[in-house]
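Q: Pasting the sequence and the predicted model now:
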Amino acid sequence: MIDVPTAALDSLYGLAFGDAFGDRWFGILRTQGPAALEARTLPPEPLWRWSDDTAQALILVRELVEGGGVVDQDRLALGFAAAYAEDTHRGYGASMHDVLRRIGAGEPWQEVVAGQFGGQGSWGNGAAMRA
């Protein structure tokens, strides 16, 4: 068991709850369009499922705790790849499927991510979600 400070756990619970709540609405937009949102129609599914943002936040917090507040970037990248391999259906962006598979297969993360989007790195907001 990892000893995580209470404030960090509270933050993670809030992140996971908000992430799962928000993720339910993406399905409504895809299937029913914006009118369902405007009418405040609740999603019918009983299951709330958190996304890749929470999955990767959990890995980051584990890394911070185990590293005494210091992030080992190699171990973090491998942790992200392992979490992805355990559950590939958490809403990862299209390019992240390739990135995390390649890191999990042993390619150096620095080379893999440097090649994304013509060498520009990620154009997503995942880092902001985990901050």
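A: Received, thanks.
Q: CA only for contacts and neighbour counts going forward, please
A: Will do.
Q: how many neighbours does residue 112 have?
A: Residues lying near residue 112 (other C-alpha atoms under 10 Å) number 16.
Q: Please name the spatially closest residue to it (chain neighbours excluded).
A: Leaving aside its sequence neighbours, residue 112 sits nearest to residue 99 (C-alpha to C-alpha, 6 or more residues apart in numbering; 6.2 Å).
Q: Can you tell me the SS state at the one you found?
A: When classified by DSSP: H, G, I helix; E, B strand; the rest coil, residue 99 comes out as helix.
Q: my guess is it meets residue 113, correct?
A: Yes - using C-alpha atoms under 8 Å, residue 99 is in contact with residue 113, at 6.8 Å.
Q: Quick check: longest helix in the protein by residues?
A: Secondary structure assigned by DSSP state H gives helix 6-32 as the longest helix of the chain.
Q: Presented hereafter is structure B, for comparison with structure A:
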Amino acid sequence: MDTITWLQIGLGVIFVILIYDSFRPVKNLEHLSEADFKEKMKKPKEITLIDVRNPYEYQTNHIKGAVNFPLSKIKRNKVEIPTDKDIILYCQTGIRSKQAAKVLRRRHKDLPLSHLKGGLYSLKTQVTPGQK
């Protein structure tokens, strides 16, 4: 085989690894159903609720008591994540909160992390502007 073929094989392998890495599960991430989420929310002093959506999304609609740390800032390490409480992440659909969990897991191996599976869309309660 010539050099070009080896280069193509190498790039293919790298591509497969990157795809796998983006879809693999986050280690020790708890996926909360609506019922699990509501149960954890009964003890607000034990958790930090983080909305990972953009600020304009947060201003339009958010869960009462949540702090807004956008995913983009979490990725760039521009926010200070509290490590003394359990962390619950949420977004609109659950995709960004899972990405945020992946980033946080790399930085904090033992941090108790959960995310709202399905995001705000999974909550059956009525949405009101400014809070949920």
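A: Yep, that arrived. Worth saying up front: this structure is predicted, and the values here are computed from it rather than measured.
Q: Can you pull the TM-score for these?
A: Laid over one another, the chains give 0.27 as their TM-score (TM-score structural alignment, normalised by the length of the first structure), with 58 aligned residues with a C-alpha RMSD of 4.4 Å.
Q: The second structure: helices as residue ranges?
A: So, for the second structure - with DSSP H - the helices run 3-23, 34-40, 55-60, 71-75, 95-107.
Q: Likewise for the first structure?
A: Going by DSSP H, the first structure shows helices at 6-32, 34-38, 52-66, 73-86, 94-104, 109-114, 126-130.
Q: which one of those helices is the most hemmed in?
A: helix 52-66 (a mean of 19; mean count of other C-alpha atoms under 10 Å).
Q: so it versus helix 73-86, what angle?
A: Counting by axes from the mean of the first three to the mean of the last three C-alpha atoms, to 10 degrees, helix 52-66 of the first structure points 140 degrees away from the direction of helix 73-86.
Q: packing partners for helix 52-66 of the first structure?
A: Helix 52-66 of the first structure is packed against helix 6-32, helix 73-86, helix 126-130, with contacts defined by 3 or more C-alpha pairs under 8 Å, 6 or more residues apart in numbering; DSSP states H and E.
Q: Let me know the angle separating that helix from helix 6-32.
A: Going by the same axes, to 10 degrees, helix 52-66 of the first structure is angled at 170 degrees with respect to helix 6-32.
Q: looking at the helices of the second structure, which is closest to residue 115 of the second structure?
A: With C-alpha to C-alpha, the closest approach to residue 115 of the second structure among these belongs to helix 95-107: 6.2 Å.
Q: Now do the buried residues in the closest one.
A: 95-105 (16 or more other C-alpha atoms under 10 Å).
Q: how near is the nearest residue to residue 67 of the second structure once chain neighbours are set aside to residue 39 of the second structure?
A: Closest residue in space to residue 67 of the second structure, ignoring its immediate chain neighbours: residue 50 at 5.0 Å, by C-alpha to C-alpha, 6+ apart. Distance of residue 50 of the second structure to residue 39 of the second structure, computed by C-alpha to C-alpha, to the nearest Å: 17 Å.
Q: And these two? Which one has more around it.
A: The residue with more neighbours, out of residue 50 of the second structure and residue 39, is residue 50; 23 against 11, by other C-alpha under 10 Å.
Q: I'd like to know how far that one sits from residue 101 of the second structure.
A: According to C-alpha to C-alpha, residue 50 of the second structure and residue 101 of the second structure sit 11 Å apart.
Q: list the residues that contact both of those two?
A: Jointly contacting residue 50 of the second structure and residue 101 under the rule C-alpha atoms under 8 Å, 6 or more residues apart in numbering are residue 89.
Q: so residue 63 of the first structure sits right up against residue 76, yeah?
A: Yes - with contact defined as C-alpha under 8 Å, residue 63 of the first structure counts as touching residue 76 (6.5 Å).
Q: follow-up on the earlier one: nearest to residue 34 of the second structure among the buried residues of helix 95-107 of the second structure?
A: Each of the buried residues of helix 95-107 of the second structure was scored against residue 34 of the second structure by C-alpha to C-alpha, and residue 97 proved nearest at 15.0 Å.
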